[in-house]
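> Have a look at this prediction, sequence included:
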Amino acid sequence: MFSLNNYSGLVFCLLYFVLICLLRAEPLAKVSQGLVQGTILKSRNGRNISGFIGIPYGQPPIRKLRFSSPLPAKKWDGIHLANKDGIMCPQPIEGTVIGNEDCLVLNVFTTRMKFNISTTESANLDYYGPLYLMDQDIVLVTINYRLGLLGFLSTGDSVAPGNFGLKDQVLALKWVQKNIQVFGGDKNRVTLFGESAGGASVTYHALSNSSRGLFHQYIIHSGNALVPWGYRDRSLFKKDVNYIARHIRCPTNKSQDLIDCFRKTDFHKLVNLTTYNVLDFPEILWIPTNEVESEDSFLTDSPQNLINKNKIRDYPFISGTVFDEGLYVTCPFYANSTSQTKLNVLGRCVNGTSNRFFKPEDLSNFNKAIQSYYFNGSVSSMNEVKLLKMFTKFAGDSQFIFPNWILLEKMAKIAKSPIYSYLFDYHGQTSYAEIDYDIKNNIGVNHADELLYIFSGVYSPLASRNDNYIIDLMVDLWTSFAINGKPSSEHLAIIDLWEPYQRSKSFLQIGNISNNTDPSVTLRQDYFTDRMNFWKENFPLLKL
């Protein structure tokens, strides 16, 4: 800040400011709230990117706005600096709560803004960097939204109906509709893209009236609204909300009193009581739910009912999984564990999964069928190698692969828009098994491994010829779909190899199913056929 006593000083400071701006050539944009100043990045192949990192789209969800629907960010005076990464919504990581509640921000990356380049800077985009995707002519927007208890707590009534994280996403999509043309984007050509919980979120937007008109096609990776960890009825939240209340000494008789108390509690205490262990994956507590009817509700019925009633919007979409999704659960055992630990956690995983597929009185039938099909009727008699292999298949099939397949089967019968399916089975120089657990040997293609070839970051130090080919291919396919609704790539022998799923139930196999270090790409039809038939016949999720 400057304290100026005369106009000559003011002119000097203004001239100095202009010179600095011209020297640094930082991009400037005017959005609905005011001016934002970004930074300049270089794409993987050297394109200049205007990066606007940390633009507020919602007011901080604190005090009365905690456990409430988000409100649009207020206007600001002057220039908002949008050039540094690092804002995260609160979440527990290895026993420590990281992030801050003032986190409703989004990032915009574009190559369509004109400015004079004299120098470049780099932002700290550790996880989902834009440097691969921005080699193509798209505008990329990534968003933060409330997570866990802060994003999905529900009192089962109108006091705190839940789905706040999904409502954050809706607000961000509305911001895109209002502002994206400033960055060279087309508000009538918006493609949603999410992986895992993000994939489930994307499907919810295809079901919710709140998102109508805000996007036009979508891509879902390894997760949709049918996954057993993706939905809980609002009646099931009470015991978990009361558990939190007892530990922080909040009243539980009336929802309003309880939420008023929660709003006064430091968020670290709340989040600390919801520590998540990957081995409890099927029983995630703070997730989307059905709300009571209101003008503000995002979802008022289960996704299963809505999809069965053909309420999902008929938009073009891509949906797929990786080959070894279940490694998300079993990686810790490949890293270090005893046989008894494996047996105990397997039981927890099976029971937790069954709770989401069946009513309590039917759980024994679920357990018997799973034991028979995957474990030859006896887990204890299996050797460790076989046990882990089948444990991985069970976890992957139940948590990701079957929900993906059953939605594709349903949509193939009712959708007029083209839908595309893929299976990713390429293992490159690194994987999340190595990153998260330091597992050096190739145990398979883990949950989220495909993101290493779409988003740049410190967790994707890829350099081999095969890795670079997969990056080029994935970026081509995903961005061509976003641009014109048809995934294609000049890196394929047949540019338009990937055909719609409705045509012949075909999916794009990325990586060789017999050798996952081979980056070959084929069109196939056998998507775990025997395993999918087992689930469809024994535990149907949808009416086909």
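Right, received. Where do you want to start?
> Please count neighbours and contacts with C-alpha atoms only from this point.
OK.
> immediately after the helix or strand hosting residue 241, which helix or strand?
Element membership of residue 241 [criterion: DSSP states H and E] is helix 238-247. Where DSSP H and E defines the elements, the next helix or strand beyond helix 238-247 is helix 255-264.
> ok, structure two:
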Amino acid sequence: MNPALHDIVHALEWIQSEIHVFGGNKNKITVMGHSGGAAITDYLSISSYAQKLFHQSVMMSRSGGNVVNIVPDRNQGASRRLANRVGCTSMGLKDEGWDNVETVEGILSCLRNKSALELSAQQPLGEPEGLFFGGPALDYGEYALLPSIYPVLDKQRRNMPVLTGTVSKEWWDSRDTVINALEVDQNKLRYWCNRSIKTRGYNASESTVLMCMNEYNTTSKSIYLWDDISIYVPEIELANSIAAQSDAVYLYQFEYEDFGDAYFAGVGLPQPPKEAFPGHAYELIYLIGQHLGNFTAKDYQIKYLYSQIFVDFINHGTPATKNRKWDRYNPKDKNYFVIDFPDPTLESPGMKNDYHKEAYEFWHKIVPNYAGERHIPLSEEDSKTIINGIKELEDPELQKYESYTTVIPEVNSPYMKNVNWELMFWIAVGLAILLTIALCCIFVFAQRKRRTYETL
């Protein structure tokens, strides 16, 4: 069970026994992950067996924070289908023969003789049937890593410093809802509301879907719909849970947008449009050099300033320094540190309150009033019901959209975030005054010329 997690735990055990050889401190181990890696870091943090092997953690843009629970039969259906399709068994998914240990051992022996290419080629073919290879499973025994469901393990975290946060634009998967500056595509908005409600584990009744559509029926909000339920709301849930059990949780949001040519998508791949920055993982160019493009002198300064946040946390258990005021997260205030690098000082704005509060209030208070109790799956069959419910929404015509949609910005949209509207207003007023003066001058000149002709 959970071989990947056991590999990581084995690595942590090795670090515990050998880190002193490299000058390290076995009592000051930090586990750090981004996206799926952040989800793995979270699993390690709720495992009573694994959490004793490290002392603080960093979780960046954690994915998978919704109803995908830890269940005992995780990946069972997908594994059985795979064995059948590559010729290692003729049994169906629910055949009683799967309960025979000798039969299963024979199937496993057959699978070990198959190439990685043959096995991996079958994986996407089962996904339309709702047979995914998902996350870790609930396990048992002396070396069990995840012996209970997530809501139970989530309340058994170790008291340790945690640094966690997101970028300000993440996925933008629901960007296809935007038609122009003021208009939202109602069909696509319905799709994303329906999908989001089901992904959160609620009943997608017509009244709930309409209520969601009303909430997100502006371009500045609809573009963030999927980000809200897949990243931002789960991030607050994570921070709240950790804060209830830890003395030191630090939340941030990376908001720097002016990447220029510093980010390189890859050979033959289209560059993201300027308005999409900072998207999911884009900020890693300043931390680990992923998708590294052409750095300017400013980019090198940002690289130092940004990476120093993590260096300080790893060394001291807090990102706060004498020159960087960073308060611990308080669930009541939802306070977080804004990471940005404005000219000329490159000094981040610092602490703010109400991290994605509006989205959190909507999905935590308003939606449950309409949709009722949230369903937490206790088996893969439950998860399959949710997944198939989402897959039923897949309308090929509805989902035909380009990788990046060209959007005409509205005043309140993220595209126009840095426009100085007060300055623009006074410029417009000034132009109007100049135009009025010009018209008056023309009128006076015309009147004088007319009088000249009248005196002839």
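That came in fine, so what should we check first? Since we're looking at a predicted model, the values are computed, not measured.
> so what's the residue nearest the centre of structure 1 up against?
Nearest residue to the geometric centre of structure 1 (C-alpha atoms, centre = their mean): residue 198, 2.2 Å. Going by C-alpha atoms under 8 Å, 6 or more residues apart in numbering, residue 198 of structure 1 touches 220-221, 223.
> Tabulate those residues in JSON lines, adding columns for secondary structure, distance to residue 341 of structure 1 and neighbour count.
As requested, those are exported to JSON lines (DSSP: H, G, I helix; E, B strand; the rest coil; distance: C-alpha to C-alpha, whole Å; neighbours: other C-alpha atoms under 10 Å):
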{"residue": "220", "secondary structure": "strand", "distance to residue 341 of structure 1": "33", "neighbour count": "25"}
{"residue": "221", "secondary structure": "strand", "distance to residue 341 of structure 1": "30", "neighbour count": "28"}
{"residue": "223", "secondary structure": "coil", "distance to residue 341 of structure 1": "27", "neighbour count": "28"}
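> re the thing from before, map the residue nearest to the centre of structure 1 across to structure 2 for me.
Using TM-score structural alignment, the equivalent of residue 198 of structure 1 in structure 2 is residue 37.
> Can you tell me the SS state at its match?
Of the three states, residue 37 of structure 2 takes helix under DSSP: H, G, I helix; E, B strand; the rest coil.
> Quickly note the distance from it to residue 447 of structure 2.
78 Å (C-alpha to C-alpha, to the nearest Å).
> try residue 59 of structure 2
Taken as C-alpha to C-alpha, the span from residue 59 of structure 2 to residue 447 of structure 2 is 75 Å.
> what's the longest strand belonging to structure 1 aligned against in structure 2?
Looking across structure 1 with DSSP state E, the single longest strand is strand 48-56. Counting by TM-score structural alignment, strand 48-56 of structure 1 pairs with no residue of structure 2.
> what's the spacing between that strand and its chain's center?
20 Å (C-alpha atoms, centre = their mean, to the nearest Å).
> repeat for stretch 315-333 of structure 1
In terms of C-alpha atoms, centre = their mean, the centre of stretch 315-333 of structure 1 is set 12 Å apart from its chain centre.
> measure it end to end?
Start-to-end span of stretch 315-333 of structure 1 (C-alpha to C-alpha) is 40 Å.
> Same check on stretch 414-433 of structure 1?
38 Å.
> what comes into contact with the helix or strand hosting residue 369 of structure 2?
Using DSSP H and E, residue 369 of structure 2 maps to helix 367-371. For helix 367-371 of structure 2, the surrounding residues in contact (C-alpha under 8 Å, 6+ apart) are 202-205, 207-208, 212, 374.
> buried set for it?
Across helix 367-371 of structure 2, burial judged by 16 or more other C-alpha atoms under 10 Å covers 367, 370-371.
> Make a markdown table out of those residues and add distance to residue 152 of structure 2.
Below are those laid out as a markdown table (distance: C-alpha to C-alpha, whole Å):
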| residue | distance to residue 152 of structure 2 |
| --- | --- |
| 367 | 23 |
| 370 | 26 |
| 371 | 24 |
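> The aligned residue in structure 1 for residue 281 of structure 2: neighbour count?
Using TM-score structural alignment, the equivalent of residue 281 of structure 2 in structure 1 is residue 448. When neighbours are counted by other C-alpha atoms under 10 Å, residue 448 of structure 1 registers 18.
> okay, the very next helix or strand once past the longest strand of structure 1 sits on what stretch of structure 2?
The helix or strand immediately downstream of strand 48-56 of structure 1 is strand 79-81, counting by DSSP H and E. Aligned using TM-score structural alignment, strand 79-81 of structure 1 spans no residues in structure 2.
> ok, residues contacting strand 79-81 of structure 1?
With contact meaning C-alpha under 8 Å, 6+ apart, strand 79-81 of structure 1 is reached by 34-38, 55.
> Just these: which are in strands?
34-37, 55.
> can you list those in a markdown table and add distance to residue 184 of structure 1 and neighbour count?
Formatted as a markdown table, those follow (distance: C-alpha to C-alpha, whole Å; neighbours: other C-alpha atoms under 10 Å):
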| residue | distance to residue 184 of structure 1 | neighbour count |
| --- | --- | --- |
| 34 | 17 | 14 |
| 35 | 16 | 18 |
| 36 | 15 | 21 |
| 37 | 16 | 19 |
| 55 | 17 | 23 |
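> what's the closest of these to residue 247 of structure 1?
Using C-alpha to C-alpha, residue 55 comes nearest to residue 247 of structure 1 of these, at 35.6 Å.
> which residues touch the closest one?
36, 80, 82, 105-107.
> just residue 61 of structure 2 next, same as before
With C-alpha under 8 Å, 6+ apart, residue 61 of structure 2 has these contacts: 34-35, 38, 164-167, 170, 231, 235, 280-281.
> What is the nearest of those residues to residue 347 of structure 2?
Of the contacts of residue 61 of structure 2, the one sitting nearest to residue 347 of structure 2 (C-alpha to C-alpha) turns out to be residue 167, at 17.3 Å.
> right, and that closest one touches residue 284 too?
No. Using C-alpha atoms under 8 Å, residue 167 of structure 2 is not in contact with residue 284, being 10.6 Å away.
> more crowded one of the two?
Using other C-alpha under 10 Å as the criterion, residue 167 of structure 2 and residue 284 rank with residue 167 on top: 24 against 17.
> Distance check, the more buried one against residue 421 of structure 2.
Per C-alpha to C-alpha, residue 167 of structure 2 is found 25 Å from residue 421 of structure 2.
> Work out for me the element the residue nearest to residue 53 of structure 2 when sequence neighbours are not counted sits within.
Of all residues not flanking residue 53 of structure 2 in the chain, residue 12 sits nearest, at 6.2 Å (C-alpha to C-alpha, 6 or more residues apart in numbering). Element membership for residue 12 of structure 2, per DSSP H and E: helix 3-18.
> Cheers, nothing more for now.
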